[in-house]
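K.L.:
missing the sequence, but the structure's below:
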């Protein structure tokens, strides 16, 4: 976490980022203090929802009631802690998102979802019998803007793909090709008609290389 803070604060205006937080993490004093200090130090960090815990909802049977309760509680906890840094955006834990989840997201006031990792290698995460196309269509029907992750020519390019053999080389090249793009504003992110490239990595990635790791954006 400290590595991410150092990286961001070197050029905060050029390294704006949204942190998707699991609400239960706020029960950890170390994480709470770190996040509070970062938000105090930089107006260029926004915070969105990564769920109440790390339950992979689409890996189980459809449960709108359970997902609604968890999402509602997670939203309340995060909003109360981060205040104006809050954004009503969602990223499913481990990227497990099914079409039925779109209805719950919309009913709970979420405007953007960024859970789809549009590669056939991980399409099972859309739930049994579903496809990423079905997830995206369901989000659109529900009025939720879907912002899928960047992919490379052979598969995923975000998250663990940045470090896995074979995938990582293609992933880094994909990131560098988009590194000169301007940062997207909140308005553009929430506007379905605007093309936005979404990249994603983990805070813990910054602990790699003895704390010298940085996302391959240059």
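P.N.:
Sure thing, it's come through. Everything numeric here is computed off the predicted structure, so don't read it as measured data.
K.L.:
okay, CA-based contacts and neighbour counts for the rest of this
P.N.:
Noted.
K.L.:
ok, residue 79 touching residue 88?
P.N.:
No: using Cα atoms under 8 Å, residue 79 is not in contact with residue 88; the gap is 9.1 Å.
K.L.:
quick one, which of the two is more surrounded?
P.N.:
residue 79 (19 against 16; other Cα atoms under 10 Å).
K.L.:
three-state assignment of that one?
P.N.:
helix (DSSP: H, G, I helix; E, B strand; the rest coil).
K.L.:
residue 76 versus the residue nearest to it when sequence neighbours are not counted, what's the distance?
P.N.:
Computed as Cα to Cα, 6 or more residues apart in numbering, the closest residue to residue 79 that is not its neighbour in sequence is residue 86, at 5.8 Å. Residue 86 sits 10 Å away from residue 76, going by Cα to Cα, to the nearest Å.
K.L.:
the two: which is more packed in?
P.N.:
For residue 86 versus residue 76, the count of surrounding residues by other Cα under 10 Å is larger for residue 86: 19 against 11.
K.L.:
from residue 17, how far out is that one?
P.N.:
For residue 86, the distance to residue 17 - Cα to Cα - is 12 Å.
K.L.:
and here is the other one:
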């Protein structure tokens, strides 16, 4: 059985590497206040709600724990869980948006961050929580795998297996080394969809010419997981899954009318 897993990252503008978490790319002066959401993110929340009303498929949100310092965000998460129920599952996207593999190895710091993030997210989403992890920015190195496992995560979905972003695996590493370390740790890896070894998720959806390639790739994705399947299938190694992702911020595009390039007939399936 082959299905598609729809996932969304809940980063605000203050989280992107130019603003936060990267040793050379970030400008700390523009991190922004944690309790305030950008206007783009607020627009994205509305656009997401509108899109969810138009279909019955499930979504996994990967949330950065510090987003819950915003009352508006916390209330929004409560509202969509109440409204959409089991169609929403929630995984961890970190305590902050620190690009861990771009920094020197820090097992203790990473472990503390994952533990704190898990506690915060679970407190806010309850039964919709899943022990699934996505490294901020897709920055994941081999040394991180053991920590991910030891802090209770069963699934990792951080690998973007493109040569174009190989440096995100850390200095002197590659995606094969990351895969091996995750496999040895006992964690299930759900890599992101690529086409011709090029990115087709996240920022690639709006970056020409990758945006053209992305649309071609997404047109051929298999049937989306049912609501029941999405609750547990990502951590079932016998389940063949294609993983795609975008950002809540994307839903602010086109005056709040942006939609992921998914065939309507797939989204209209009765889950």
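P.N.:
Received, thanks. Since we're looking at a predicted model, the values are computed, not measured.
K.L.:
sorry, back to before: between residue 86 and residue 17 of structure 1, which contacts overlap?
P.N.:
Common contact partners of residue 86 of structure 1 and residue 17 (Cα atoms under 8 Å, 6 or more residues apart in numbering): residue 46.
K.L.:
quick one, helices of structure 1?
P.N.:
2-10, 29-41, 64-82, 101-107, 132-142, 167-177, 186-189, 208-211 (DSSP state H).
K.L.:
and the ones you listed as TSV, adding distance to residue 22 of structure 1?
P.N.:
Formatted as TSV, those follow (distance: least, Cα to Cα, whole Å):
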stretch	distance to residue 22 of structure 1
helix 2-10	17
helix 29-41	11
helix 64-82	8
helix 101-107	16
helix 132-142	21
helix 167-177	25
helix 186-189	21
helix 208-211	22
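K.L.:
closest one to residue 200 of structure 1 among those helices?
P.N.:
Checking the helices of structure 1 against residue 200 of structure 1 by Cα to Cα gives helix 167-177 as the closest, at 10.3 Å.
K.L.:
may I see the buried residues of that closest one?
P.N.:
Of all the residues in helix 167-177 of structure 1, those buried under the rule 16 or more other Cα atoms under 10 Å are 167-168, 170-175.
K.L.:
for it, the distance to its chain's centre please.
P.N.:
In this view, helix 167-177 of structure 1 has its centroid 18 Å away from the chain centroid, taken as Cα atoms, centre = their mean, to the nearest Å.
K.L.:
who are the neighbours in contact with the counterpart of residue 245 of structure 2 in structure 1?
P.N.:
Alignment note: residue 245 of structure 2 maps to residue 200 in structure 1; criterion TM-score structural alignment. Counting by Cα under 8 Å, 6+ apart, residue 200 of structure 1 makes contact with 149, 158-159.
K.L.:
from residue 41 of structure 1, how far out is the residue most central in space within structure 1?
P.N.:
The geometric centre of structure 1, computed from its C-alpha atoms, lies nearest to residue 91 (Cα atoms, centre = their mean), at 4.4 Å. Computed as Cα to Cα, the residue 91 of structure 1 to residue 41 of structure 1 distance reads 25 Å.
K.L.:
trace residue 220 of structure 2 over to structure 1, please.
P.N.:
Per TM-score structural alignment, residue 220 of structure 2 is aligned with residue 177.
K.L.:
what is the end-to-end distance of stretch 45-57 of structure 1?
P.N.:
Rule used - Cα to Cα; the end-to-end distance of stretch 45-57 of structure 1 is 27 Å.
K.L.:
tell me the buried residues in it?
P.N.:
45-52, 56-57.
K.L.:
so of those, which ones are in strands?
P.N.:
45-49 (DSSP state E).
K.L.:
include distance to residue 217 of structure 1 when you put these into CSV, please.
P.N.:
Output for those, formatted as CSV (distance: Cα to Cα, whole Å):
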residue, distance to residue 217 of structure 1
45, 17
46, 19
47, 21
48, 22
49, 24
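K.L.:
which one of the residues you listed is nearest residue 70 of structure 1?
P.N.:
So of these, ranked by how close each gets to residue 70 of structure 1 (Cα to Cα), first place is residue 49, at 11.1 Å.
K.L.:
what does that closest one correspond to in structure 2?
P.N.:
So residue 49 of structure 1 corresponds to residue 92, using TM-score structural alignment.
K.L.:
hang on, its match packs against residue 133?
P.N.:
Yes: using Cα under 8 Å, residue 92 of structure 2 is in contact with residue 133, at 4.9 Å.
K.L.:
any common contacting residues for these two?
P.N.:
residue 62.
K.L.:
what about the closest residue to residue 57 of structure 1 other than its chain neighbours, neighbour count?
P.N.:
Nearest residue to residue 57 of structure 1, sequence neighbours excluded (Cα to Cα, 6+ apart): residue 96, at 6.4 Å. Neighbour count of residue 96 of structure 1, defined by other Cα under 10 Å: 22.
K.L.:
what's the match for residue 96 of structure 1 in structure 2?
P.N.:
Residue 96 of structure 1 maps onto residue 139 in structure 2, by TM-score structural alignment.
K.L.:
which residues touch its match?
P.N.:
So residue 139 of structure 2 contacts 99-102, 158, 168-170 (Cα under 8 Å, 6+ apart).
K.L.:
at 7 Å instead, please
P.N.:
Contacts of residue 139 of structure 2 were listed using Cα atoms under 7 Å, 6 or more residues apart in numbering, and they are 99-102, 168-169.
K.L.:
ok, residue 78 of structure 1 next?
P.N.:
Applying Cα under 7 Å, 6+ apart, the residues contacting residue 78 of structure 1 are residue 23.
K.L.:
what is the equivalent residue in structure 2 for it?
P.N.:
By TM-score structural alignment, residue 78 of structure 1 lines up with residue 121.
K.L.:
how about the strands in the stretch 151-271 of structure 2?
P.N.:
155-156, 188-189, 194-195, 198-199, 240-247 (DSSP state E, counting those that start in this stretch).
K.L.:
which stretch among the ones you listed comes nearest residue 55 of structure 2?
P.N.:
strand 240-247 (17.0 Å).
K.L.:
can you tell me the mean distance of that closest one from structure 1 after alignment?
P.N.:
Between strand 240-247 of structure 2 and the aligned residues of structure 1, the post-superposition mean distance stands at 0.4 Å (mean Cα distance after the TM-score superposition for structure 1).
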